[in-house]
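K.L.:
sharing a model that was predicted from the sequence below.
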Amino acid sequence: MNQMKKRISLLCLLGLVIGFMVSCSKVDVGYLRTRDASFHPDSLNVFHNIDPDSERGKGNLPFVSTRIQGVAGTNPINYELSGVKADSEELSQLFMKLYKEGKVSVTGGLIVVTQEAAKQLPNGRYSLTLKVYNEDHSADLKDVFKIVVTDDELIVE
């Protein structure tokens, strides 16, 4: 009888161990919340002709957006350009080519357009879709930011 109790106890213990092992499936790490994600302002003006005497002209400084707001989640949170809408498919492809060459970048929630990229982009509006992701989560922010390319800098009085 004593040996029977030991076997039943051993079987129960074995059942518990198997049960724990089966219930341990991969659980998503952390979280990512992008419902309120936006840029303020939501556009960046980029110019072909820059005053050579300005700080931007002297230092060959890029055009930089404000940092995206409303993104929360488990770090590290990564950003990449996943799509561009422009007046034509060729312009969208040119923008993506410049992104792949590193002349346009999305770094830490900032969008950076080098002067070299600005000179290669024809005048127009470029609407960007960003992919935001961390270890186990991702979200596409469709048309979240616009880049407006013109010849000359806007004069604000």
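P.N.:
In hand now; what should we look at? Because the structure is a prediction, the values reported are computed rather than measured.

K.L.:
please make it C-alpha for all contacts and neighbour counts, starting now.
P.N.:
Noted.

K.L.:
just the strands from this structure, written as ranges.
P.N.:
Under the criterion DSSP state E, the chain contains strands at 32-33, 43-49, 63-64, 72-73, 78-85, 104-107, 110-113, 124-133, 138-152.

K.L.:
the first one - contacts with which helices or strands?
P.N.:
The one in question is strand 32-33. Contact analysis of strand 32-33 by 3 or more Cα pairs under 8 Å, 6 or more residues apart in numbering; DSSP states H and E lists strand 72-73 as its packing neighbours.

K.L.:
let's bring in a second one:
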Amino acid sequence: MKGIIYCIMTVCVLLSCHDIPEGYLFIEDAGYLPDSMVVKMNLDTASVEAPNPIWTQYYDGEWNDWAYKYYTKEQWREFLYSQNIYETILVKGPDYDRDRLDIPWVSTAIQGVEGTNPIIVTITDVISDDGNADKMLQHLTVRSNGMLTVPCRHDIPEGHYKISLHFKGPGYERELRDIFTIIVK
């Protein structure tokens, strides 16, 4: 009798699980922090001369009291020069390394996405009132963790671009509209 009951229960369980999709996908709390990124059209790579703080400390600061007991001002200057310490230094622009190393503009990863792996993320739509959405779509890529990437050198016109993403996992798929904003300046 127990065997018949177990067989009936097994058949019921198998029949009741027929329409349940595999895995799960939860994106109700999904979002980016921060939810926008500024991408520059023209990189600031210019170098400018600025006062050297080490020179200021050793030549004009607290060290000069000690140094001037043993050296003249000119001897101390020559000694600092021999140690490659000069009055000014060359300060590179904020985008110097990005340009030199071709570092792309990258957003943070999306947060709040849970589900059965693999979760495939694709860009479904780019909307812009003051830019060229097609040009942005040509350059924009998304990684598997939702990070959006724009190349360092691009020809995307200035504007605000709203990005929509599509998430697909085993048995489920969802779309998030206007989840991220890219500002090209």
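P.N.:
Received, thanks. None of the values given here were measured: they were computed from a predicted structure.

K.L.:
now the TM-score, please.
P.N.:
Overlay of the two chains. TM-score (TM-score structural alignment, normalised by the length of the first structure): 0.72; 131 aligned residues with a Cα RMSD of 2.6 Å.

K.L.:
okay, the strands of the first structure in TSV with distance to Cys24 of the first structure and mean neighbour count next?
P.N.:
As requested, these are arranged in TSV below (distance: least, Cα to Cα, whole Å; neighbours: other Cα atoms under 10 Å):
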stretch	distance to Cys24 of the first structure	mean neighbour count
strand 32-33	22	18
strand 43-49	46	19
strand 63-64	45	18
strand 72-73	24	14
strand 78-85	28	18
strand 104-107	36	19
strand 110-113	38	20
strand 124-133	25	20
strand 138-152	23	17
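
K.L.:
CSV for those, including distance to Gln93 of the first structure?
P.N.:
Converted to CSV, these look like this (distance: least, Cα to Cα, whole Å):
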stretch, distance to Gln93 of the first structure
strand 32-33, 29
strand 43-49, 18
strand 63-64, 20
strand 72-73, 31
strand 78-85, 8
strand 104-107, 13
strand 110-113, 16
strand 124-133, 11
strand 138-152, 15
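
K.L.:
quick one: the residue nearest the centre of the first structure and Ser92 of the first structure, what's the gap?
P.N.:
For the first structure, Tyr79 is the residue whose C-alpha lies nearest the centre (Cα atoms, centre = their mean; 2.2 Å). Distance, Tyr79 of the first structure to Ser92 of the first structure, using Cα to Cα, to the nearest Å: 19 Å.

K.L.:
His40 of the first structure too?
P.N.:
23 Å.

K.L.:
for Lys6 of the first structure, same thing?
P.N.:
Distance of Lys6 of the first structure to Ser92 of the first structure, computed by Cα to Cα: 72 Å.

K.L.:
which one's more surrounded, those two?
P.N.:
Between Lys6 of the first structure and Ser92, counted using other Cα atoms under 10 Å, the more crowded position is Ser92 (18 against 11).

K.L.:
what is the aligned counterpart of that one in the second structure?
P.N.:
Alignment note: Ser92 of the first structure maps to Ala133 in the second structure; criterion TM-score structural alignment.

K.L.:
any idea how far its match lies from Ala30 of the second structure?
P.N.:
23 Å.

K.L.:
and Cys12 of the second structure, by the same measure?
P.N.:
Applying Cα to Cα to Cys12 of the second structure and Ala30 of the second structure gives a distance of 37 Å.

K.L.:
and if you look at Val38 of the second structure?
P.N.:
In terms of Cα to Cα, Val38 of the second structure sits 21 Å off from Ala30 of the second structure.
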